[in-house]
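In: 3D, please:
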Amino acid sequence: MTTRKLAVVVLAAGLGTRMRSSMPKVLHAVAGKAMVNHVLDAVAELSPDRVAVVIGPGMTQVEAAAAPHTTVVQEERLGTGHAVMAARPALGDLADDPDADVLVVCGDTPLITPAALHSLREARDERHGLAVLGFQAAEPGSYGRLIRDDGGDVARIVEAKDATTEELAVDICNAGMLCVGAPLLFRLLERVGNDNAKGEYYLTDVVGLARTGGEHCALRLAAESEVQGINTRAELAQAEAAMQTRLRTRHMRNGVTLVAPETVFFCHDTAIAPDVIVHPHVVFGPGVSVGEGAEIKSFSHLEGATLSAGAVVGPYARLRPGAMVGEGARVGNFVEIKNASLGRGAKANHLSYLGDTEVGEEANIGAGTITCNYDGFGKHRTTIGAGAFIGSNTALVAPVRIGAGAIVGAGSTVTQDVPDDAIAVARGQQSNRDGAAKRFREMRNAEKAARKTTSAKG
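Out: Okay, the predicted model is just below:
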């Protein structure tokens, strides 16, 4: 394992015009996280001494996403070599340190793994002044080709637009990432020209220049899916699919049952304990934690929610940020919870909305219950005590407290606190008028017949 210091340059200045988006390319999300942050997370596993993110002019959103890392503005987009040179001042004394390496990575490769980056860095050894990361492409297309010598080292990198027919037949392609001894890298970049089809300063030219100077360039191969760059919406969708496959596999290896894995969608930070069962067509947004033995039934959507051990959610449940479902508690079909907690064993099984609410242990929330938490100006809380029973089709107008063991009659609109163990009924007085329904029907039928007679005479 190398003991050299490490500086990392992340290339993130691309506009991503083929994305047809006003948002910078590297901010588009995969599994709920911006592409550039996936890359920075992978880089962090290498414990770099310094990280510099190269951005374009006006990319304040990318600057914010990359924080606390240093960002450097590439004022003119003159190629990848020019971008790395723009980052040099941000690397400080590491740029001239003979015991330091510079690792250059792409900000639009969200599937890159720490293992691939570790392998690339280890390839830059005493014999090899630099190392590049490549992959065997199923369809090489417009990728740069890695041309190797008889010993397997990289002799040069040729961009597709500049390649000969023979070079285009090579299927070992450039992933756009390399590791170079720091002083060597910047000496080589000073010699890079722009006499090519794009008129740009290619970072890849340092390989040929290094070989001319007697340096060797090692090659490390990664899976094509790991180094996939994102330039279009279609490629973004492909990356999402690959990431979801990776996340599903990870959760199943950790003891989670996915009844139909291909229908479940995870966020990058979804945390699920062993022996959880996830049924088909469940979506996890950011910030979800699920305790051991919980069960999430089909067509449920969870975001910013915490489920304790043994909780049961769904089907067709929506848990919004701040939802907390206690041990053994149940959230049933067409129930929405936001900034609300259900205590141990509590139940809200049907057609309810609980917002800004605390539900005590073993309380039962009847079908159609709504906590009216917003008065048009502010949010207010509802507290429901342990063991309380809320009848169907009840509106609890916050702020209000329902005491422990209390019962609220079905159809009530509750605007005042209910004491412990009390029964509250808040609805209009029922009045029965004997025979009124029959008289009503006779009257309406007579009116209908009269209209028909009038119409026939006309």
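In: from here on, contacts and neighbour counts on C-alpha atoms
Out: Fine.
In: how about the helices in the protein?
Out: Ranges of helices in the chain, per DSSP state H, are 35-44, 60-66, 80-91, 114-123, 165-168, 182-189, 205-212, 233-253, 436-457.
In: need the ones you listed in JSON lines with distance to Thr382 and mean neighbour count, can you?
Out: What follows is those, written out as JSON lines (distance: least, CA to CA, whole Å; neighbours: other CA atoms under 10 Å):
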{"stretch": "helix 35-44", "distance to Thr382": "38", "mean neighbour count": "21"}
{"stretch": "helix 60-66", "distance to Thr382": "37", "mean neighbour count": "17"}
{"stretch": "helix 80-91", "distance to Thr382": "53", "mean neighbour count": "21"}
{"stretch": "helix 114-123", "distance to Thr382": "47", "mean neighbour count": "19"}
{"stretch": "helix 165-168", "distance to Thr382": "68", "mean neighbour count": "14"}
{"stretch": "helix 182-189", "distance to Thr382": "61", "mean neighbour count": "20"}
{"stretch": "helix 205-212", "distance to Thr382": "66", "mean neighbour count": "20"}
{"stretch": "helix 233-253", "distance to Thr382": "36", "mean neighbour count": "17"}
{"stretch": "helix 436-457", "distance to Thr382": "40", "mean neighbour count": "10"}
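In: compare those helices and give me the one nearest Tyr143.
Out: helix 165-168 (9.2 Å; CA to CA).
In: please work out which residues outside the closest one touch it.
Out: The set of residues that contact helix 165-168 without belonging to it, under CA atoms under 8 Å, 6 or more residues apart in numbering, is 140, 145, 147, 158, 160.
In: go on, stretch 39-46?
Out: Under the criterion CA under 8 Å, 6+ apart, residues 8, 66, 106-114, 117-118 lie in contact with stretch 39-46.
In: what's the most distant pair in these?
Out: The farthest-apart pair in these, when distances are taken by CA to CA, is Ala66 and His118, at 21.3 Å.
In: nearest to Val51, of the contacts of stretch 39-46?
Out: Compare each of the contacts of stretch 39-46 with Val51 using CA to CA and the shortest gap goes to Val8, at 4.7 Å.
In: verify the stated contact: that closest one with Val54.
Out: No: Val8 lies out of contact with Val54 (CA atoms under 8 Å); the separation is 10.6 Å.
In: who has more neighbours, those two?
Out: Val54 (28 against 23; other CA atoms under 10 Å).
In: list the contacts of that one.
Out: Val54 makes contact with 9-13, 71-74, 83-84, 86-87, according to CA under 8 Å, 6+ apart.
In: let's see this one next, to set against the first:
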Amino acid sequence: MSNRYAIVLAAGKGTRMKSKLYKVLHPVLGKPMVQHVVDQLQPLGLEEIITVVGFGAEQVQEQLGDTVRFVVQEEQLGTGHAVQQAETHLNGKQGTTIVVCGDTPLLTKETLQAVLEHHEQEEAAVTILTAQANDPTGYGRIVRDNQGQVSKIVEQKDATAEELAVQEINTGTYCFDNVLLFDALKQVSNDNAQGEYYLPDVIEIAQQQAQKVSAFQTARFSETIGVNDRVALSQAESLMKQRINEYHMRNGVTIIDPAHTYIGADVVIAPDVVIEPGTVLKGSTVIESNAVIGPHSEINNCHIGEGTVVRHSVANASHIGKRVQIGPFAHIRPEANIGDGVKIGNFVEIKKAKVDNNSKVSHLSYIGDAEIGSDVNVGCGTITVNYDGKNKFQTIIEDEAFIGCNANLIAPVRIGKGALVAAGSTIHEDVPSDALSIGRAKQVNKEDYAKKYK
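Out: Below you'll find the predicted structure:
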């Protein structure tokens, strides 16, 4: 295998998107399009991935970070001109360069690997990734000779009636001999209606030099679609959703209603998980076996343990243990750490708090900036009062404590092991282990007072 390089074309603003957001940053199932492309390139053993950016470059650089090298196309002068910006880093290097558009989020590493291998086995100077389209309108057509070799690419506006009938289309992904690529780009002219330097012109130059031009046809046209407007974006979203859901179902996950289940590309789900309708799973979420998620739950960047049930709830950036019951209508905010066998009930909010094994926060409570031990019962309406308007403070509830309903625990405060807090109490001092703490206002009954209002 020769050295391999990649160039990702991500410099176009995308005016047809009609958006302030840079085109390749529009998400497909929660991940920017250009990130999908780079993620599929990374497993291919590439020496270098160079991303060509232009308008909005800072946002793309922030998204991709140090996983790629960036070059800037100051003026939008065509795809050939964009590739030429990578010459500083690739000029003179032996090997294969694959060029991919940053708005083709459905391309898979398997297809990209296949076209690279075909290019190298054929010892071609240029290989075009092609596909069969039922409706090729708008695409460049691949014209082959009697031996089945590529003779030219014809854009629709320049095609004859016979060429318009061709259904094999140019996907805009290419493999090049790297040295030939940059030598040929110096010969590309902008003498055309758009006044731009077109990358496909390299193919004609290679043929004029008697270099081999090959084509590799993928069986999956849907992988190759480029996203240029919101309609295509929705199509990409739908296709990606279908692909990901089918992958999980074939690996033993039950998805009750795939049409209304959204699973991000980086989500990991073990066999025998059940996903109920209306569920959204995003980020680097991991779900262990026998969990039940949904209906109508949103999970983002969480680890969810074996046998846990999450219903009608939202969880973000947290660790949730085994055999946990969450919901309905619970909110698990970032940095929550929920142990095994815990119950987080309806209308409970947990934020930056640890809830240890077998504890219960059953309903209508806020637990923020807290450490709750094991086998603790937190009664209905309990609040950890963690914020004084400027700073956050911690509440600690030790093992086996019992917190009565409607308790206000004013942090910083510690409730000792096995302690009892009476219902309706406001606690602002530490409670010793095994103590009963009552912090209520004195009750006063005024006889016949209510008659004034009747």
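In: on that earlier part again, Serialize the helices of the first structure to a markdown table and add fields for distance to Ala398 of the first structure.
Out: Formatted as a markdown table, the helices of the first structure follow (distance: least, CA to CA, whole Å):
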| stretch | distance to Ala398 of the first structure |
| --- | --- |
| helix 35-44 | 40 |
| helix 60-66 | 38 |
| helix 80-91 | 54 |
| helix 114-123 | 50 |
| helix 165-168 | 70 |
| helix 182-189 | 63 |
| helix 205-212 | 67 |
| helix 233-253 | 40 |
| helix 436-457 | 38 |
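In: Ile277 of the first structure: which of those is closest?
Out: When those are ranked by proximity to Ile277 of the first structure, the top entry is helix 233-253, at 10.2 Å, counting by CA to CA.
In: mean per-residue distance, that closest one to the second structure?
Out: Averaged over the aligned pairs, helix 233-253 of the first structure sits 3.0 Å from the second structure after superposition, using mean CA distance after the TM-score superposition for the first structure.
In: show me what that helix is packed against.
Out: If you count contacts as 3 or more CA pairs under 8 Å, 6 or more residues apart in numbering; DSSP states H and E, helix 233-253 of the first structure packs onto strand 29-30.
In: okay, the strand it packs on sits on what stretch of the second structure?
Out: Strand 29-30 of the first structure corresponds to residues 27-28 in the second structure, going by TM-score structural alignment.
In: average distance between the matching stretch and the first structure?
Out: In the superposition with the first structure, the average deviation recorded for stretch 27-28 of the second structure is 2.4 Å (mean CA distance after the TM-score superposition for the first structure).
In: ok, residues contacting that stretch?
Out: Residues lying outside stretch 27-28 of the second structure but in contact with it, judged by CA under 8 Å, 6+ apart, are 33, 105, 233, 236-237, 240.
In: in CSV, list the residues you listed along with distance to Arg220 of the second structure.
Out: As requested, those are arranged in CSV below (distance: CA to CA, whole Å):
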residue, distance to Arg220 of the second structure
Met33, 18
Pro105, 14
Leu233, 18
Ala236, 13
Glu237, 16
Met240, 13
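In: so which of the residues you listed is the closest to Glu223 of the second structure?
Out: The shortest separation between Glu223 of the second structure and any of the contacts of stretch 27-28 of the second structure is 7.9 Å, and it belongs to Pro105 (by CA to CA).
In: which position in the first structure aligns with the closest one?
Out: Correspondence of Pro105 of the second structure to the first structure, assessed by TM-score structural alignment: Pro110.
In: corresponding residue for Val9 of the first structure in the second structure?
Out: Counting by TM-score structural alignment, the partner of Val9 of the first structure is Ile7.
In: measure how buried its match is and give me the count.
Out: For Ile7 of the second structure, the count of nearby residues is 28 (other CA under 10 Å).
In: what does Asp162 of the first structure give?
Out: 13.
In: then Thr306 of the first structure?
Out: Neighbours of Thr306 of the first structure under the rule other CA under 10 Å: 23.
In: what does it align to in the second structure?
Out: In the second structure, the residue paired with Thr306 of the first structure according to TM-score structural alignment is His319.
In: tell me how far its match lies from Ala330 of the second structure.
Out: As defined by CA to CA, to the nearest Å, His319 of the second structure lies at a distance of 15 Å from Ala330 of the second structure.
In: do Gln113 of the second structure as well
Out: Here the criterion is CA to CA. By it, Gln113 of the second structure lies 44 Å from Ala330 of the second structure.
In: then Gly424 of the second structure?
Out: 23 Å.
In: the two: which has the busier surroundings?
Out: When Gly424 of the second structure and Ala330 are compared for neighbours, Ala330 comes out ahead with 25 against 18, by other CA under 10 Å.
In: now do the same for the more buried one: its match in the first structure.
Out: Checking TM-score structural alignment: Ala330 of the second structure goes with Ala317.
In: wait, doesn't Cys99 of the second structure sit right on Val8?
Out: Just so we're on the same page, residue 99 of the second structure is Val rather than Cys. Yes: taking CA under 8 Å as the definition, Val99 of the second structure is a contact partner of Val8 at 6.0 Å.
In: can you list residues touching both of those two?
Out: Overlap between the contact sets of Val99 of the second structure and Val8, as judged by CA under 8 Å, 6+ apart, is nil.
In: these two - which one has more neighbours?
Out: Here Val99 of the second structure and Val8 are compared on neighbour count by other CA under 10 Å; more neighbours surround Val8, at 26 against 22.
In: mind checking how far that one is from Val72 of the second structure?
Out: In this view, Val8 of the second structure and Val72 of the second structure are 12 Å apart by CA to CA.
In: what's the longest strand in the second structure?
Out: The strand of greatest length in the second structure, counted in residues with DSSP state E as the criterion, is given as strand 168-177.
In: returning to what we had before: same list (the contacts of helix 165-168 of the first structure) but as TSV, adding neighbour count and distance to Cys217 of the first structure.
Out: As requested, the contacts of helix 165-168 of the first structure are exported to TSV (neighbours: other CA atoms under 10 Å; distance: CA to CA, whole Å):
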residue	neighbour count	distance to Cys217 of the first structure
Pro140	18	21
Arg145	27	14
Ile147	19	11
Val158	22	14
Ala160	18	20
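In: and for Ser298 of the second structure, the neighbour number?
Out: Residue 298 of the second structure: Glu, not Ser. The criterion is other CA under 10 Å. On that basis, Glu298 of the second structure has 21 neighbouring residues.
In: now do the contacts for the counterpart of it in the first structure.
Out: Under the alignment (TM-score structural alignment), Glu298 of the second structure pairs with Val283 in the first structure. Neighbouring residues of Val283 of the first structure by CA under 8 Å, 6+ apart: 264-266, 299-302.
In: what number of residues lie near Glu262 of the first structure?
Out: The burial count assigned to Glu262 of the first structure is 13, neighbours taken as other CA under 10 Å.
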